[in-house]
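**Q** structure for this input, please:
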Amino acid sequence: MTATQLPRRPVHALVLGLLLTLPAAAPAGEEDPVPAPPTLDAPLEPAGREPRPSAAAQALGLPQGDLPPPDSGEGLTLSVEDAVLMALRHNRSLAAEQLQPAITGTFEAVERAVFDPELFAEASASREESVRQFSEVNRPPAVSLSQREQAEAGLRQSLPTGTDIELTLSASRSERRDQISTTEQFTSRAGLTLTQALLQGARIDSNLASLRQARVDTAISRYAFRGFAESLVADVEQAYWDYVLASRNTAIYEESLEVARRQLEETRQRIRVGDRPETEETSALAEVALRRQGLIDARSQRARARIRLLQLINPPAARWDSRIQAEDSPTPDVPPLEPVAAHLQLAMDLRPDLNEARLQLQRGELEVVRTRQGLLPRLDLFITLGRSGYADSFGSAWRAVDDEGYDYSVGLQFSHPLGNRAGEADARRARLSREQALESLYHMEQLTALDVQNAWYEANRTREQIAATRQTRILQEQVLETEQTRFRVGSGTALAVAQAQRDLLESRLDEMEAIIRHRQALTDLYRQSGTLLLRRGIEAPGDTRAETAY
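**A** Presented below is the predicted three-dimensional model:
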């Protein structure tokens, strides 16, 4: 499959598929293909037994015996696919990040609620008692009592067209009582009020701008989540191969330490039979000490890589001291790289951060549309229609609504701040922010092209280094074999053999590092081009290009 033919999957939850570009795991029980150093013909002590210490070794204070194993706890066998799957299931930061699109989506519901119908109701009661004093003598004061109960209910809604609609139903009872008579009246009314914005607030695109911005924010959060998931998968793969490299380096140092011990024992045997001077032992001892020093560092690096990998995958049943057995074996056979232009084209379409920048520009365009309304004055047309009924009871009052009585009102409302500095400032800020987002998008596209090309050249460099380091390692094996032959026939020195062993060790480490770094470089190239999740068969939101007009 070429870089321009990657499959497009629907947006679903994260699901791990088969990793398409990684090598198959080695069969169970099969050892990793680490080249073994040339063997010596001299008699060797049984494996695992430390050679007999000499006076020179005791004088130098070199430790005797094997180094203790650094890891304890239960074992955990992992392939790189297993590591990625565990991270997608159990990584704490991913679990927290996965909630962000849902949280952002709630703001979309808030903006949508602006246009939802609203039911309202109100009830009130009032009572007033008044006493009127007269100036005439012996005339009692006049007492009057008035009370009123009123209830109103209705439905109102704002539409994207700038129209406000309100439908009301109300009923009231009024009573007036004095010393002479009592008057009671029941009133009912049905009314409809329409208010239409004629200037500010009259455009549909302006009224829907906030809702559309909320939808854009939700889409931005999806792309941000995809970018986080890609970074997590890349980190897990990088950490996995770092652990594999540290484990292989540790194995190489252990083998080289064993070879140095054998060389030391052979040197001691030749010194005992008088074939070599005693000064030759110092070079062999120094080489053993160097191998121990490198082995200590390699084991420490392996422990750090193990802890980092455990932290990323967060296995539920594992502990910090759990051992990890890596199933996947690095192989020197790598496929040719796809053209850099293909990766650039994919990056322009699929990079999550680039799509986020496009959506930020779209959000800025909506802000320009929204703030443009603030430059206009407020001019609203309102119409109120109603019918009322009057009777001596509530039932009769509602039946009287059908009579000829009615009321209506029509008018205009106008308002505009003098100078309108706030509206002009908002509109100007929106235009400048949109220009800033556009420049940021152009800059992001340049950075994307730079990142992809740098990642491609790094992947190509590590690919070429695999063949170069392999050739160097083969030649160093031949050099070591030559020096060992010269040492056996008496024309070489232990120092020359030690130097050849050291050069072979470095070449083996360089070859293994080149193989691992190429795997990591490919992962980084796929992440920079925005195709890592697609290549690994992982479905996540944001797998299409975000379109915007600019």
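**Q** use CA for all of it now, contacts and neighbours both
**A** Fine.
**Q** surely residue 426 and residue 371 touch.
**A** Yes - the criterion here is C-alpha atoms under 8 Å, and residue 426 meets it with residue 371 at 6.1 Å.
**Q** so which of those two has more stuff around it?
**A** residue 371 (21 against 17; other C-alpha atoms under 10 Å).
**Q** the closest residue to residue 526 other than its chain neighbours: what's it in contact with?
**A** Across the structure, with C-alpha to C-alpha, 6 or more residues apart in numbering as the measure, the residue nearest residue 526 apart from its sequence neighbours is residue 532 (4.7 Å). For residue 532, the set of contacting residues under the criterion of C-alpha atoms under 8 Å, 6 or more residues apart in numbering consists of 230, 234, 523, 526.
**Q** I'd like those as TSV, with secondary structure, neighbour count and distance to residue 180 appended.
**A** Formatted as TSV, these follow (DSSP: H, G, I helix; E, B strand; the rest coil; neighbours: other C-alpha atoms under 10 Å; distance: C-alpha to C-alpha, whole Å):
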residue	secondary structure	neighbour count	distance to residue 180
230	helix	24	88
234	helix	22	94
523	helix	24	98
526	helix	25	96
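**Q** dump the residues you listed to TSV, plus distance to residue 432.
**A** Supplementary listing: those in TSV, determined by distance: C-alpha to C-alpha, whole Å:
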residue	distance to residue 432
230	32
234	36
523	38
526	35
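**Q** now, which of those residues sits nearest residue 481?
**A** Using C-alpha to C-alpha, residue 523 is the member of these that sits closest to residue 481, with 37.8 Å.
**Q** could you measure the residue lying closest to that closest one once chain neighbours are set aside against residue 284, distance?
**A** The spatially closest residue to residue 523, leaving aside those adjacent along the chain, is residue 234, at 6.2 Å (C-alpha to C-alpha, 6+ apart). The gap separating residue 234 from residue 284 is 43 Å, by C-alpha to C-alpha, to the nearest Å.
**Q** which residue ranges of the protein form helices?
**A** Per DSSP state H, the chain carries helices over the ranges 55-60, 80-90, 92-97, 100-112, 204-207, 209-272, 280-313, 340-350, 352-372, 394-399, 421-489, 494-528, 532-535.
**Q** out of the ones you listed, which comes closest to residue 175?
**A** Shortest distance between residue 175 and these, using C-alpha to C-alpha, is found for helix 394-399: 13.4 Å.
**Q** pull out the buried residues from the closest one.
**A** Taking 16 or more other C-alpha atoms under 10 Å as the neighbour-count basis, helix 394-399 is seen to contain the buried residues 394, 397-398.
**Q** now distance to residue 289 too, for those residues, in a markdown table please.
**A** Written out in a markdown table, the entries for these read as follows (distance: C-alpha to C-alpha, whole Å):
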| residue | distance to residue 289 |
| --- | --- |
| 394 | 107 |
| 397 | 109 |
| 398 | 107 |
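**Q** please generate a structure for the following sequence too, so the two can be compared:
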Amino acid sequence: MNLNAKRLLEINTVLLLTFICVFSLLLPAYAENETEAQVNNGTLTLSMDEVVRLTIRNNSNVATKYLQRVTEKFDLEKAEAKFEPVINIDGSFNAEAFQRNMRISDNGTQTPASKWDAGAKASITQKIPTGGTLSFVWDNNYSENSDGTLSYDGDSAVSRSKTYTREASSKWRIELTQPLLKGAGIDYNMASIRLARITDKRNILSLRDNLSQLINSGLNYYFTFKQAKENLEIQQQALERSERLLEVNQFKQSMGRMSASDVVQAEADVASGRLSLEEARNSLDKARRDLLNHLEMDPNLEIEPIDDEIRDVEPDYEQCMQVALKNNQTYMDKVFAVTESNINAMMAENEREWQLDLKGGYEETQTQKNSYSASTSDDELSAGVELSAPINLWGDDQLERKKKLLTAEVNKRKAKLELKRAKTNLQTEVANAVRDVRMRWKMIRLAQKNTELKALQLENENTKLMVGRTTNFEVVSYQNQLVQAQLAETSKQISYVQALLILDQLLGTTMETWHVEFKHNDKQLEEDLNNKIRPLVWTWW
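**A** Here you go, the predicted model:
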């Protein structure tokens, strides 16, 4: 096998990566070969696609994020239920029985007595977007009492009697309260829901970003493993060259054409190569275990990576910025902060006003005492206004009032400045990332050319050594230079694919790049948790 064929074989074993952005205008599509990870005889065959899918499927941090998402989604549901009716039913029951002993002079009696009462109350409260509250209350009560008494009527007359009372009442009331100043208005009353929705959007972006970071971590572990594997192969090839050189030198020494001192250089190079080979094996085993730990798989598995074709990606800055301004989490967080500060400022201005409420209501009560008495009925219609007008001229209350307004205005301006700064930072980061991708591709080509030249230099030096036109030291030096060139080429490959990952993370398109469906929540997990707690929600004993 000639040198060019050997070199081609070495290049084909270098770490390869395919990268695209979700937007086809930015990056070329990468091969969509969705192969499933297979384990044969304790060896796990892995591609980049499978690293991504195994990360999403196996890594427990993914499950943790989706568990947290269940409570976050419920917080939004709770906030959006603000204008849904609140219905409560309260019931009460009390029963007592006792024996009463009574005595007057020498007369006495034992009388059983009892009392019991029951009540049921239903209430419906409905908040409306204008700030008003509509409420309905229906209160029902029933009680019975039985008792015995002794009374002294004269010189010796003592009478015994039993009493029995019963009372039932039913009352219902409907009432409307509508603020006219403080607490009034659709904007003010919808503010809490708008803030909750913004928080939920921020949580969704955070979930997407966390999943993207897990994917990138898995890919980086994979790249580190492939780099360690390539490094091991390079060190093995270097050791083989050193051993062949040592054999040649020992043969020349036996023929009297080389001194023993010259052979020492080759022997030292072999010893150094064996040390480097052991270090490479240790690094490979560590990288293998780190990758399997991230994938949460059997740490004793061996890994066989699949080589992929590398491609030149030339992202366009303007198009990248358009994507980043819509997807970048850090920038979107500042956009949300501006909206939140405007809402909070509006609420602070509303809450400084006096409390002026318009009230109206109707109430009806029906009562019946004992079976022989007639029932009574009362009704009441009411309407009016209620004003609470604190006038804080000086002191803590006035300063606190001023502080709230001042803080709200400061936060508004601060949020706008931070948004402007965030956009500038994003422009710089995207520009650097785009330039870095282009530059590292050029460095790959330069590193490949350097490796080819170093290999050619070594071949020429070996030819010179055979005819005695160079020293053993020079050959060993060129061997070391070739090893360093090969390692540098592998490092440039890793740097290139990492630059692509960084750009993808900035654009917020990692999930789309790897064709991973981004779910805002895990519906099956949510259903399982709700089924678990549902019996506890609807039972009270």
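**Q** TM-score them against each other, please.
**A** The TM-score (TM-score structural alignment, normalised by the length of the second structure) is 0.75; 459 aligned residues with a C-alpha RMSD of 3.7 Å.
**Q** how about residue 289 of the second structure, what's its match in the first structure?
**A** Matched by TM-score structural alignment, residue 289 of the second structure corresponds to residue 307 in the first structure.
**Q** likewise residue 337 of the second structure?
**A** Using TM-score structural alignment to pair residues, one finds that residue 337 of the second structure aligns to residue 360 in the first structure.
**Q** how close does the residue nearest to residue 331 of the first structure when sequence neighbours are not counted get to residue 459 of the first structure?
**A** Taking C-alpha to C-alpha, 6+ apart, and ignoring the residues beside it in sequence, residue 331 of the first structure has residue 515 as its nearest neighbour in space, at 6.9 Å. Separation of residue 515 of the first structure from residue 459 of the first structure (C-alpha to C-alpha) stands at 11 Å.
**Q** of those two, which one has the most company?
**A** When residue 515 of the first structure is set against residue 459 and neighbours are counted by other C-alpha under 10 Å, the residue ahead is residue 515, at 26 against 22.
**Q** just checking, that one touches residue 462?
**A** Yes - under the criterion of C-alpha under 8 Å, residue 515 of the first structure makes contact with residue 462 at 7.4 Å.
**Q** leaving out chain neighbours, which residue sits closest to the residue most central in space within the second structure?
**A** The residue lying closest to the centre of the second structure (C-alpha atoms, centre = their mean) is residue 207, at 3.1 Å. Distance criterion C-alpha to C-alpha, 6+ apart; nearest residue to residue 207 of the second structure, sequence neighbours excluded, is residue 65 at 6.8 Å.
**Q** what lines up with that neighbour in the first structure?
**A** Taking TM-score structural alignment, residue 65 of the second structure has residue 97 as its aligned residue in the first structure.
**Q** its match: neighbouring residues, count only.
**A** Applying the criterion other C-alpha under 10 Å, we find 16 residues in the vicinity of residue 97 of the first structure.
**Q** same question, residue 383 of the second structure
**A** Other residues within reach of residue 383 of the second structure by the criterion other C-alpha under 10 Å amount to 12.
**Q** map it across to the first structure for me.
**A** With TM-score structural alignment defining the correspondence, residue 383 of the second structure maps onto residue 410 in the first structure.
**Q** list the contacts for that match?
**A** So, once contact is read as C-alpha under 8 Å, 6+ apart, residue 410 of the first structure ends up touching 381-384.
**Q** just the closest of those residues to residue 269 of the first structure, please.
**A** The nearest member of the contacts of residue 410 of the first structure to residue 269 of the first structure, counting by C-alpha to C-alpha, is residue 381 at 111.2 Å.
**Q** tell me, how many residues neighbour the closest one?
**A** Close neighbours of residue 381 of the first structure, defined as other C-alpha under 10 Å, add up to 15.
**Q** isn't it up against residue 198?
**A** Yes - applying C-alpha under 8 Å as the test, residue 381 of the first structure and residue 198 come out as touching, 7.0 Å apart.
**Q** tell me the counterpart of residue 118 of the first structure in the second structure.
**A** Matched to the second structure by TM-score structural alignment, residue 118 of the first structure sits across from residue 87.
**Q** can you tell me how far that match sits from residue 95 of the second structure?
**A** Applying C-alpha to C-alpha to residue 87 of the second structure and residue 95 of the second structure gives a distance of 27 Å.
**Q** how about residue 320 of the second structure?
**A** 75 Å.
**Q** higher neighbour count, these two?
**A** For residue 320 of the second structure against residue 95, the residue with the higher neighbour count under other C-alpha under 10 Å is residue 320, and the figures read 24 against 12.
**Q** tell me the contacts of the equivalent of that one over in the first structure?
**A** Here residue 320 of the second structure is matched to residue 343 in the first structure, going by TM-score structural alignment. Residues touching residue 343 of the first structure, when contacts are defined by C-alpha under 8 Å, 6+ apart, comprise 3-4, 452, 529.
**Q** try 10 Å
**A** 2-4, 449, 452-453, 456, 525-526, 528-531 (C-alpha atoms under 10 Å, 6 or more residues apart in numbering).
**Q** any idea how far it is from residue 2 of the first structure?
**A** In this structure, residue 343 of the first structure and residue 2 of the first structure are separated by 10 Å, where distance is defined by C-alpha to C-alpha.
**Q** could you do residue 533 of the first structure as well?
**A** Taken as C-alpha to C-alpha, the spacing of residue 533 of the first structure relative to residue 2 of the first structure amounts to 15 Å.
**Q** quick one, which of the two is more surrounded?
**A** Higher neighbour count among residue 533 of the first structure and residue 2: residue 533, with 25 against 10, using other C-alpha under 10 Å.
**Q** returning to that earlier point: now do the contacts for the match of residue 65 of the second structure.
**A** 221, 224-226, 228-229.
**Q** what does residue 108 of the first structure align to in the second structure?
**A** Structural alignment places residue 108 of the first structure opposite residue 76 in the second structure (criterion: TM-score structural alignment).
**Q** whoops, residue 227 of the first structure was the one
**A** Using TM-score structural alignment, the equivalent of residue 227 of the first structure in the second structure is residue 209.
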